[in-house]
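Participant: here's my sequence, what's the structure:
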Amino acid sequence: MRVAILALLCLVGACASAPSAGTGPGGDTLDAIARDYVALTLEIGEREPGYVDAYYGPAEWQAAAHADPRTVPQLIQGAATLTERLNAVSVAGAEPAVRQRKAYLLAHVSAASARLRMLSGEKMSFADEAEALFGIRPELRPLSSFDPVLAEIDALIPGPGALTDRVTGFRSHYVIPRDRLQGVMDAAIAECRARTARHITLPADENFTLAFVGDKPWSGYNYYQGNSRSKIEINADFPIYTERAIDLGCHEGYPGHHVYNALLEQTFVRRRGWVEMSVYPLFSPMSFVAEGSANYGIDLAFPGDEAARFEREVLFPLAGLDPATAAKKARLGALIRRLGRAEYTIADDYLSGRVGREESIERLMKYSLADRAKATQRLRFIDTYRSYIINYGLGRDVVQAWVERQGPDHWRGMETLLSSQILPVDLD
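Facilitator: Now for the predicted structure:
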């Protein structure tokens, strides 16, 4: 069966493109290695549900992986073999895109190998795991370093009782009523799209569907379907604030995950026939770029006070909310954002076993200023995705710095990133 599967992959993949520049011993090519990388990724997905975040290549490849997936030890060996083959391919004299393609494949096979070792029982520290999977090492700051930010928030939201309770009470005035959620989200996503489309030419047939769901460890998720289509799901179990409607519209949609995946498909799969981009392994350097660009996309689409103004002029009326303290809300949001990396230290202590579950929830309540239910959900996310959390705050900051180094037209830099195989190591 294994021979038949590989034969099928080669047969289907042969139609994708002519061999790229760069060959190895026996005429091995990046195209051939890319096909085997897709097979490896799909088979890992059979061993770990959720590992494949998106796939829009030939259905036959997915069926083959499902019918006869290798064992984890065999997949570890398969990743090692792919690394050897990649290292043997010469890209001397090739165009820069081909040289980057080799680097991209090497980085993603390395991440796949690390994830497979984790599935087989290998333990890594939080920072080691993040670097092995996502290609960048996070700084773990002492929690006390975030206390001055808490002091600023305490001064902004004074009064009796715990700071978390005061912040939760203040923010409760900006919860979108459930019966108005659809209209507010539709308006936010439409504005995110309009602002993005003024700067980035979107595929003509791009579109998405939106659904509200529950019982998830995340607040929003984009399931890319291929052919420039996405299914966006929003977790409605917890309160959704007006600013979060903008965040989700940009992050999951425009210029975030939906645009990123659509541009990758258009640039690499449709135009070049580079099949490795038809699969998105969640635990890979691709996620650092995806989450970082999706979060930076919020600031790019709504610079300065434009998000607060759009909330005040459009979203508050749609939600039936009073904008009287909107300026204070915006200031609070900026301060809470500065607390974001505290959860890296909290996750490190929790996942290593140094700090227990209940104390970790208390720490999340303190340093994210979330109520117990929301902090518990966040710990559920950490249980599920572990070091993936670095991709949001650290990813945003690294992407922002890179884009803004490219020149004054930040949208042009963003489009370059979203249409590339640029790796985290290239951004830092």
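
Participant: all contacts plus neighbour counts: C-alpha atoms, from now on.
Facilitator: Fine.

Participant: which strand or helix spans the closest residue to G256 other than its chain neighbours?
Facilitator: Spatially, and ignoring its direct neighbours in sequence, G256 is nearest to A294 (3.9 Å; CA to CA, 6 or more residues apart in numbering). Take DSSP states H and E as the rule and A294 turns out to sit in helix 285-301.

Participant: over to K366?
Facilitator: K366 belongs to helix 357-368 when assigned by DSSP H and E.

Participant: remind me what that helix packs against, helices and strands.
Facilitator: With contacts defined as 3 or more CA pairs under 8 Å, 6 or more residues apart in numbering; DSSP states H and E, helix 357-368 has these neighbours: helix 163-171, helix 342-352, helix 372-385.

Participant: residues making contact with the helix holding A294?
Facilitator: Identification of contacts with helix 285-301 by CA atoms under 8 Å, 6 or more residues apart in numbering yields 107-108, 111, 133-135, 192, 195-196, 246-247, 250-252, 254-257, 260, 280, 390-400, 410-411, 414, 418, 423-424.

Participant: P177 - nearest residue in space that isn't next to it in sequence?
Facilitator: Of all residues not flanking P177 in the chain, A319 sits nearest, at 6.6 Å (CA to CA, 6+ apart).

Participant: I'd like the structure of this one too, to check against the first:
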Amino acid sequence: MKKASIWMLSLAVCIACTQPEEPPTMDNIAEQYVKLMLEIGQYNADFVDAYYGPEEWRPDSKADSLPADDFISRANNLISQIQSVEGDKDRKFMLVKQLIAARTKVEMMNGKVYSFDEESKLLYDAEPPSFPESYFDSLLVDLEKVLPGEGKLADRYNEFVNQFIIPKDRLDTVFQTAIAEARKRTMSRYDLPENENFLLEYVTDKSWSGYNYYQGNSQSLIQINTDLPIKISRAIDLACHEGYPGHHVFNALLEQNLVNGKGWKEYSVYPLFSPQSLIAEGSANYGIDVAFPGEERVNYEKEVLFPLAGLDASLADTYYEVQGLIGKLSYAGNEAARKYLNDEISREEAADWLVKYQLNESERTLQRTRFFDQYRSYVINYNLGKDLVANYVESQGGTADNPEKRWEVFKELLSNPNTASTIK
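Facilitator: The predicted structure is shown next:
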């Protein structure tokens, strides 16, 4: 009996050894992906922007140094698995792009250097345009016509726009009012969870002007940086960008539609340096135009926000004409980042470029170069992202004269897997 028992045990072990492994599934891959992102995030504080998945998936320990080879190997293995399984092609395509970005970021954390354009392609699935200096010079000529006078154009510009700074004691009132209006306009179009909400905080010593930390369960923490004076135009900008129909709505819709609706757990983690960010930032910027199309924004600000801030609304039209021209110079910031990060110019030269072509004050150029250091090619997500989102929405019929369709296409974009190469 004893020999038979040993033989039976050996047979069982042998059979177990020859049993084929369970084939991978997209749900299993998604779980491995989430855990990998969370582990990478232990070595870079900015890497994981949001997580609201199972608590037991969080890592409980970390190595003393970055295990780059292990992370890269696991990312490559998951990419191979994705390509071998059946599943939603859009889901698979997006997850592969996210893993390529994660692999690239680990390589960079481990010391590998990519050019600005290579980094943009690998991290954000996008090819940023490049403009000659003469292009920005031509835009400055238009500004000269609107702001005539003596002295440097940057000085004249800042003297003019500094008339529109929100007094600190009115800042919260103006922002709360702007957010409430943006929320009202968005909620009239979208059926968001009843419990959706946000907490607004004012912070200092940051390289950015505003940030949304999505908490899950349709909750956000929105922070506004008050290091530098805030102008009236930033109220609607930040209300829409960080809140409605920007980051807060984007994350709430992904959670509602993909995580809860379809069970796609990979969307319970948001790795910042990934293609998801181009859609997130681009849609957040374009969302301003969706919520406040045409003259509606200027009219609302003149009638409501200017009086709340104690500002002279008679200059509002000129102010927004100037801001429109400044907006066309946004790609000058990308050029400064490209040259600076490619070691073609120094920090001081990058700051001078920003003063000349974005008319920044010296304090703001310091904040901007700090952003380049911390987030690198992430800068492309704001303007290139907006342009790609705008072109996509309008190509689907969501034009300015068809606001219903614009809201509809915009929601579809926010609620589904999308990356730069899928919306071209």
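
Participant: on that earlier part again, residue in structure 2 paired with the residue nearest to G256 of structure 1?
Facilitator: Matched to structure 2 by TM-score structural alignment, A294 of structure 1 sits across from A284.

Participant: can you pull out the strands in the stretch 151-300 of structure 2?
Facilitator: 197-203, 210-216, 219-225, 269-271 (DSSP state E, counting those that start in this stretch).

Participant: contacts only, for E276 of structure 1.
Facilitator: When contacts are counted by CA under 8 Å, 6+ apart, E276 of structure 1 is found next to A34, R35, Y37, V38, L105.

Participant: if you set the cut-off to 7 Å instead, what comes out?
Facilitator: Counting by CA atoms under 7 Å, 6 or more residues apart in numbering, E276 of structure 1 touches A34, R35, Y37, V38.

Participant: switch those over to CSV; also include distance to L116 of structure 1 and secondary structure.
Facilitator: What follows is these, written out as CSV (distance: CA to CA, whole Å; DSSP: H, G, I helix; E, B strand; the rest coil):
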residue, distance to L116 of structure 1, secondary structure
A34, 18, helix
R35, 19, helix
Y37, 14, helix
V38, 15, helix
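
Participant: reformat those as JSON lines; add distance to V289 of structure 1 and neighbour count.
Facilitator: Below are these laid out as JSON lines (distance: CA to CA, whole Å; neighbours: other CA atoms under 10 Å):
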{"residue": "A34", "distance to V289 of structure 1": "20", "neighbour count": "21"}
{"residue": "R35", "distance to V289 of structure 1": "23", "neighbour count": "21"}
{"residue": "Y37", "distance to V289 of structure 1": "20", "neighbour count": "24"}
{"residue": "V38", "distance to V289 of structure 1": "19", "neighbour count": "24"}
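
Participant: of those, closest to A88 of structure 1?
Facilitator: Distance ranking of the contacts of E276 of structure 1 against A88 of structure 1, using CA to CA, places A34 first at 14.1 Å.

Participant: could you find the counterpart of the closest one in structure 2?
Facilitator: By TM-score structural alignment, A34 of structure 1 lines up with A30.

Participant: how about I44 of structure 1?
Facilitator: In structure 2, I44 of structure 1 lines up with I40, judged by TM-score structural alignment.

Participant: how close does the residue nearest the centre of structure 1 get to L282 of structure 1?
Facilitator: Nearest to the geometric centre of structure 1 sits E291, at 3.0 Å (CA atoms, centre = their mean). E291 of structure 1 sits 11 Å away from L282 of structure 1, going by CA to CA, to the nearest Å.

Participant: ok, back up a step: and which of the contacts of E276 of structure 1 is nearest to F268 of structure 1?
Facilitator: Nearest to F268 of structure 1 out of those is A34 (CA to CA; 12.2 Å).

Participant: once you drop chain neighbours, what's closest to the closest one?
Facilitator: Closest residue to A34 of structure 1 apart from its sequence neighbours, by CA to CA, 6+ apart: E276 at 5.3 Å.

Participant: so what corresponds to the one you found in structure 2?
Facilitator: Using TM-score structural alignment, the partner of E276 of structure 1 in structure 2 is E266.

Participant: its match and I29 of structure 2, how far apart?
Facilitator: E266 of structure 2 is 9 Å from I29 of structure 2, where distance means CA to CA.

Participant: E335 of structure 2 too?
Facilitator: Separation of E335 of structure 2 from I29 of structure 2 (CA to CA): 38 Å.

Participant: neighbour count winner among those two?
Facilitator: For E335 of structure 2 versus I29, neighbours defined as other CA atoms under 10 Å are more numerous around E335 (23 against 20).

Participant: count of neighbours near the counterpart of I157 of structure 1 in structure 2?
Facilitator: In structure 2, I157 of structure 1 lines up with L147, judged by TM-score structural alignment. Counted with other CA under 10 Å, residues neighbouring L147 of structure 2 total 16.

Participant: cool, and G282 of structure 2?
Facilitator: Look at G282 of structure 2: counted by other CA under 10 Å, it has 26 neighbours.

Participant: what does the one 10 residues further on give?
Facilitator: Other residues near F292 of structure 2 come to 18 when the count uses other CA under 10 Å.

Participant: for it, what are its contacts?
Facilitator: F292 of structure 2 sits next to no residue when contact means CA under 7 Å, 6+ apart.

Participant: redo that, cut-off 10 Å
Facilitator: Residues near F292 of structure 2 by CA atoms under 10 Å, 6 or more residues apart in numbering: E181, A182, R185, I236, C240, V298, N299, Y300.

Participant: please apply the same query to D125 of structure 2.
Facilitator: 97-98, 100-101, 118-119, 274-276, 278, 419-422.

Participant: which one of the residues you listed sits closest to N197 of structure 2?
Facilitator: Q276 (22.3 Å).

Participant: distance of the closest one from I326 of structure 2?
Facilitator: Taking CA to CA, one finds Q276 of structure 2 at 27 Å from I326 of structure 2.

Participant: the more surrounded of those two?
Facilitator: Applying other CA under 10 Å to Q276 of structure 2 and I326 shows that Q276 carries more neighbours, namely 26 against 17.

Participant: top helix in structure 2 by residue count?
Facilitator: In structure 2, assigned by DSSP state H, the helix with the most residues is helix 89-109.
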